[in-house]
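> Sequence plus the predicted model coming up.
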Amino acid sequence: MSDAKGHVPSPFDSHMRDLVLGILIPGIVLSAIVLMAFAYTASQLRSRPHLHRVSFRLLVYAMVSNFILSVTLIPTEMIITGPKSGTGCAFAAFFSLMRWLVGAQSFWILFMALSELVCFVILASYMIHHRISVKRMWSDVSAKMTASESQHAAYTVAPVLKFRGIILRITLYPLLSCALNFSNIILDLCFAQRLSDTESTFRLSVLDICVVNGRPFLYAVLAATDPSFIRAVSALRQPPIVRPSSKEHNATSQLQSQSWCSTTPSSAMLTQADGNKAEGDGASRGRQLGDAAERPQQTEADVHHGRTHRDPEQGIAPNSSVVHSGKDSIEFQI
């Protein structure tokens, strides 16, 4: 019953333009802020390596395209939204033909949404199948592998499983695009079937406005929470490594050269003292050799004479050459 009734004008109708701008402008501003943050992090040396990824470049291209499209929606929505005129009636009459709607807009949007959904399903099914096969293989060969081999195999995990968190995070973009595109197609088909100005059509039109104009804000939120961008911001928040400037480096080198010059004379003096000590030792050894050469050599007869003329009661004679200690004997030396 309520659907057959026409739409009753209300004060809310005059604020449709405010609703459109209130949803669209925050998305444009947030997209601009995110793009400027991307540019700043890409210009810094500490955060730049975290952004060298193909997925992040594709994200930047998508954000720039979405930002340009959002900016062009402002004058379009301001022209279309408002009191109905001849232009609005011609626009509605154009979309009254189902084949024009399907051939010009709905088919291509549906094809794009289905392509994104198929790609996501293929990727998710491959990850699930690969993980199941890996678990089955581990259950079969775990008993035959040693601890070192199993540890080595744990580190050689497939990239699709190693980075599954990042892959699933990136797939949120096509999922969001599929949800928005499907909802847009359904609403357009409902408008094509219900051209009468009923209350339900008015509510669906408000919902369509919210879906279309809320796309920039949702994409900007997903881009701001991208894993690569978060890692880059974390790298910027870390304290930088302080490196000495050229002036400080020159001052340090001058101090080192001065300290080396001050320690050089003391080293020379130590060398000279060591040389004098070595010369003194050499001279004393020379004198000892000279005294040994001047001593009269003892013959075997003198030794025999000393041994035979020894008084057993008086002990060893004072000028005898008998060895006093067993350590100096020939037997000990041999």
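In hand now; what should we look at?
> From here on, just use CA atoms for contacts and neighbour counts.
Fine.
> how near is Val303 to Phe332?
Using Cα to Cα, to the nearest Å, we find Val303 at a distance of 19 Å from Phe332.
> Between those two, which has more neighbouring residues?
Neighbour count, other Cα atoms under 10 Å: between Val303 and Phe332, Val303 has more, with 13 against 8.
> Comparison target, given below:
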Amino acid sequence: MSPSSSSGDVFSPSEEQMNFAGDLAYACTIPGTIVCALALVAYAVVASYPHARKHLDRVSFRILVQALISNIFYGIAFAVTPMHPGNGCDFGAFAINLTLCLATFYTTCIAINLQLVLVHEVNGKMLEKYYIIVTVVLSLALNVPTYALGQFGWNALSETCWYSNDDKRKRLQWIIATQSFWISLAALTETVCSVIVLYWLYRFKRSIHSITRNATPSGRMASSDYPPRTSIALNRDPRFRKIVLRIALYPMVSLLLNISTVALDLNMSLHELRSRLDYYLLVIDLFMYGIRTFAYGALAFGDPSFINGIQEILSRRRTRSAESNLTNLDFANTEITTHGGDRIEVDVELQHISTGSDVTQSKCTTIGTLGSVDDVKTFSPSQGGHQRPFQRKYGQLSQEEEHMISIGRQL
């Protein structure tokens, strides 16, 4: 780096240094955009399997898809925006800020939906359209007037396409009013919602034993507990707690990325590039803007709905492979054998008992694969024989389980 000519001179980074900062941002953005695109392709592949598609039927997952699409367009806009003044620079700055707002607000909606569904027991599916409408309208309201009034363009300080007003004070006002305030508010909202949900989970975990003590001797909740509350339904299946904790990673990443970039943007607008430290902070700022697509793309591959869909596909493939090797076996049917000249009817039934930490549930299975209620064959007394245990237990599908499925689709 070239030192200042004297102690009183303002630090001025060289052209090579500024090119390095821009190239670093591009180098981080392009791989992240590819990762987001691959995540969407993987989602489409899983959704092409009817049995796996049901796992993707969740409000937060659909919002996540919208966020990924926004991140892809953000990465494209970031990569193709020219590094020189012109109409392309003006529109590129508009596109970057618009898609940045869309992606940020969508992830905020995921955190808000978690709190509303789990803590306040609001129907998330009813609010889904409002999440999308508010996100799109707010993003357009913040960026379209800014672009129309010529506030986007070449920023001589950072040598990037950003807010371009030559008046330092007015430029700072536009940055705060149309970007920094709203991005910070979204990140803080995500954090608050996540903390509330995690605290609710902590209290829920401590209340499991008290809920169990309120159960009737038959193991079912008293009639006064119906319709079952969210906490009771979640107690039936701890997988939902894992889903909540993994979705909470999005607000954590958003807080790190968004608050950091807002602080660095304001620092550059206030202090400009007067020292080497300011230049280093600019490099970090551009790096944070570039890495966000990779961060969200990586998180998308760990989404619980996506993983459950893959497990469903693999499970059914293993089942078909196992059944092809056991074509001579006929489970849950009557076999006729002879013993000492007498005919003996023998019922062979394969039943799998799954025992969890909260509840023991009987499930019918063939070669280790859980069946569904629709898969159970019903035998009437007129057909002979008595109703088998797994048939009786499937007939007792509880309201808690039905409510639990509904909650999963609202998350």
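Great, that's in hand. All figures in this text were calculated on a predicted structure; none of them were measured in a lab.
> Please state their TM-score.
TM-score for the superposed chains, counting by TM-score structural alignment, normalised by the length of structure 1: 0.60, backed by 232 aligned residues with a Cα RMSD of 3.4 Å.
> Select the longest helix from structure 1.
helix 246-294 (DSSP state H).
> Would you check the span in structure 2 matched by that helix?
Using TM-score structural alignment, none of the residues of structure 2 align to helix 246-294 of structure 1.
> I'd like the next helix or strand past that helix.
Downstream of helix 246-294 of structure 1, the first helix or strand assigned by DSSP states H and E is helix 300-308.
> So which elements touch that following helix?
Here helix 300-308 of structure 1 touches no other helix or strand, going by 3 or more Cα pairs under 8 Å, 6 or more residues apart in numbering; DSSP states H and E.
> Pull out the buried positions in it.
For helix 300-308 of structure 1, a neighbour-count test (16 or more other Cα atoms under 10 Å) marks Gly306 as buried.
> Please apply the same query to stretch 79-95 of structure 1.
Buried residues in stretch 79-95 of structure 1, counted by 16+ other Cα under 10 Å: 81, 95.
> List of residues touching that stretch?
The contact list for stretch 79-95 of structure 1 (Cα atoms under 8 Å, 6 or more residues apart in numbering) reads 14, 16-17, 100-101, 192, 195.
> for these, which one is nearest Cys261 of structure 1?
The closest of the contacts of stretch 79-95 of structure 1 to Cys261 of structure 1 turns out to be Arg17 (Cα to Cα; 82.3 Å).
> any idea what that closest one aligns with in structure 2?
Per TM-score structural alignment, Arg17 of structure 1 is aligned with Gly22.
> Repeat that for Ala179 of structure 1.
Per TM-score structural alignment, Ala179 of structure 1 is aligned with Leu256.
> now its match: how far from Ala263 of structure 2?
Relative to Ala263 of structure 2, Leu256 of structure 2 is positioned 11 Å away (Cα to Cα).
> Which other helices and strands does the helix or strand hosting Ile336 of structure 2 contact?
Assigned by DSSP H and E, Ile336 of structure 2 belongs to strand 334-339. Using 3+ Cα pairs under 8 Å, 6+ apart, the elements in contact with strand 334-339 of structure 2 are strand 342-347.
> Flag every buried residue along the strand holding Ile336 of structure 2.
The neighbour-count check on strand 334-339 of structure 2 (16+ other Cα under 10 Å) flags nothing as buried.
> what's the answer for stretch 223-239 of structure 1, then?
Neighbour-count burial for stretch 223-239 of structure 1 flags 223-224, 226-230, 232-233, 235-236 (criterion: 16+ other Cα under 10 Å).
> could I get these as JSON lines with distance to Arg287 of structure 1?
Shown next, in JSON lines, are those (distance: Cα to Cα, whole Å):
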{"residue": "Ala223", "distance to Arg287 of structure 1": "94"}
{"residue": "Ala224", "distance to Arg287 of structure 1": "93"}
{"residue": "Asp226", "distance to Arg287 of structure 1": "90"}
{"residue": "Pro227", "distance to Arg287 of structure 1": "87"}
{"residue": "Ser228", "distance to Arg287 of structure 1": "85"}
{"residue": "Phe229", "distance to Arg287 of structure 1": "86"}
{"residue": "Ile230", "distance to Arg287 of structure 1": "85"}
{"residue": "Ala232", "distance to Arg287 of structure 1": "81"}
{"residue": "Val233", "distance to Arg287 of structure 1": "82"}
{"residue": "Ala235", "distance to Arg287 of structure 1": "77"}
{"residue": "Leu236", "distance to Arg287 of structure 1": "78"}
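> Go ahead and flag the most central residue of structure 1.
The centre of structure 1 sits closest to His50, judged by Cα atoms, centre = their mean, with a distance of 5.1 Å.
> What is the equivalent residue in structure 2 for that one?
So, by TM-score structural alignment, His50 of structure 1 is matched to His55.
> so that match touches Phe306, yeah?
Yes - the criterion here is Cα atoms under 8 Å, and His55 of structure 2 meets it with Phe306 at 7.3 Å.
> Quick one: residues contacting the corresponding residue of structure 2 for Ala124 of structure 1.
In structure 2, the residue equivalent to Ala124 of structure 1 is Leu198, according to TM-score structural alignment. Listed by Cα under 8 Å, 6+ apart, the contact set of Leu198 of structure 2 reads Leu245.
> element containing Leu198 of structure 2, please.
helix 181-213.
> got a list of what Ala103 of structure 2 touches?
By Cα under 8 Å, 6+ apart, the contact list for Ala103 of structure 2 reads 66-68, 70-71.
> what angle separates whichever strand or helix holds it from helix 181-213?
Element membership for Ala103 of structure 2 (DSSP H and E) is helix 87-114. Interaxial angle, helix 87-114 of structure 2 versus helix 181-213 (axes from the mean of the first three to the mean of the last three Cα atoms, to 10 degrees): 20 degrees.
> What is whichever helix or strand comes after helix 87-114 of structure 2 packed up against?
Downstream of helix 87-114 of structure 2, the next assigned helix or strand under DSSP H and E is helix 124-148. Applying 3+ Cα pairs under 8 Å, 6+ apart, we find helix 124-148 of structure 2 packed against helix 59-80, helix 87-114, helix 399-410.
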